[in-house]
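Peer 1: when you get a sec, could you give me coordinates for this:
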Amino acid sequence: MKIIFIGVMLLVTGFASNAEDLLTISSKDKGISAFDFEVKEVTRNNNSSILKIVNFQDRSAAASRWMMCAYTEIAQKRGFSFCAALYDDHSGDEVIVVFPSS
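Peer 2: Okay, the predicted model is just below:
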């Protein structure tokens, strides 16, 4: 029982310490009034991030282009030069962004 408790505490502590490093980018904060989207990093790994974008599947072409800029900004803030977004018509509000080395 002690081991389970310690494991849970380590996980919670790890998530809490990483939570402050997660990024959020808002179209409104960037001065865009044509649409209102927020790209929120919910999980971070060494070479990828899982993003939550509410109403992602209903985005316009202009919003989609802005989101590509947001992915690039996240890559740069994390120290990467490249990124690729992975999603499909059934991925809902989650987008996986990976950061390849080349």
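Peer 1: going by C-alpha atoms from here, please, whenever you check contacts or count neighbours.
Peer 2: Noted.
Peer 1: on the three-state scheme, residue 40 is what?
Peer 2: Taken by DSSP: H, G, I helix; E, B strand; the rest coil, the conformation at residue 40 corresponds to strand.
Peer 1: excluding chain neighbours, what is closest to it?
Peer 2: For residue 40, ignoring the flanking residues on the chain, the nearest one in space by Cα to Cα, 6 or more residues apart in numbering is residue 24 at 4.4 Å.
Peer 1: for the one you found, list the residues it contacts.
Peer 2: 38, 39, 40, 41 (Cα atoms under 8 Å, 6 or more residues apart in numbering).
Peer 1: measure how buried residue 63 is and give me the count.
Peer 2: 18 (other Cα atoms under 10 Å).
Peer 1: one more sequence to fold, the one below, so I can look at both together:
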Amino acid sequence: MKTHLVLAHFWDESILLLIPKKNDKGYLKQPVGGHRNALCKLCEETFFYDVSGFDGHLVVHTGRIFDREKLIETVIKPIASYCGTDFKVVDENIFWSNHPNVS
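Peer 2: All right, here's what the predicted structure looks like:
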């Protein structure tokens, strides 16, 4: 299992996720990119949420978040499993301090 975790932060009407690189050194700078990859397909077809990921983090557009535990079970855990790692829900300070595009 990777030592880097998927870092999740609940923000506004979405979940922001930092996706670890496969080589275990930091996080992807563009988790989705300009094309539909397997991670994008997982989110859109399994969870029925739109995603974007050009700015160094994956954004799962959930709408108003009322039940965090349900979203952890249905969205965050499957994404972490897809990445072959575990996850941690973090506050905004930890999230942004680990962000690959923020210095």
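Peer 1: TM between them?
Peer 2: Scored by TM-score structural alignment, normalised by the length of structure 1, the superposition of the two chains gives a TM-score of 0.39; 57 aligned residues with a Cα RMSD of 3.4 Å.
Peer 1: one step back: can you put the contacts of residue 24 of structure 1 in a markdown table and add neighbour count?
Peer 2: Converted to a markdown table, those look like this (neighbours: other Cα atoms under 10 Å):
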| residue | neighbour count |
| --- | --- |
| 38 | 19 |
| 39 | 22 |
| 40 | 21 |
| 41 | 22 |
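Peer 1: distance to residue 85 of structure 1 added to those, as CSV?
Peer 2: Putting those into CSV (distance: Cα to Cα, whole Å) gives the following:
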residue, distance to residue 85 of structure 1
38, 16
39, 12
40, 14
41, 13
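Peer 1: of these, closest to residue 68 of structure 1?
Peer 2: Distance to residue 68 of structure 1 across the contacts of residue 24 of structure 1 (Cα to Cα) is lowest for residue 39, with 10.3 Å.
Peer 1: now the two most distant members of the contacts of residue 24 of structure 1.
Peer 2: It's 38 and 41 that sit farthest apart of the contacts of residue 24 of structure 1, by Cα to Cα, at 9.7 Å.
Peer 1: show me the helices in structure 1, by range?
Peer 2: 2-19, 61-77 (DSSP state H).
Peer 1: with distance to residue 86 of structure 1 added, can I get the ones you listed in JSON lines?
Peer 2: Shown next, in JSON lines, are the helices of structure 1 (distance: least, Cα to Cα, whole Å):
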{"stretch": "helix 2-19", "distance to residue 86 of structure 1": "22"}
{"stretch": "helix 61-77", "distance to residue 86 of structure 1": "11"}
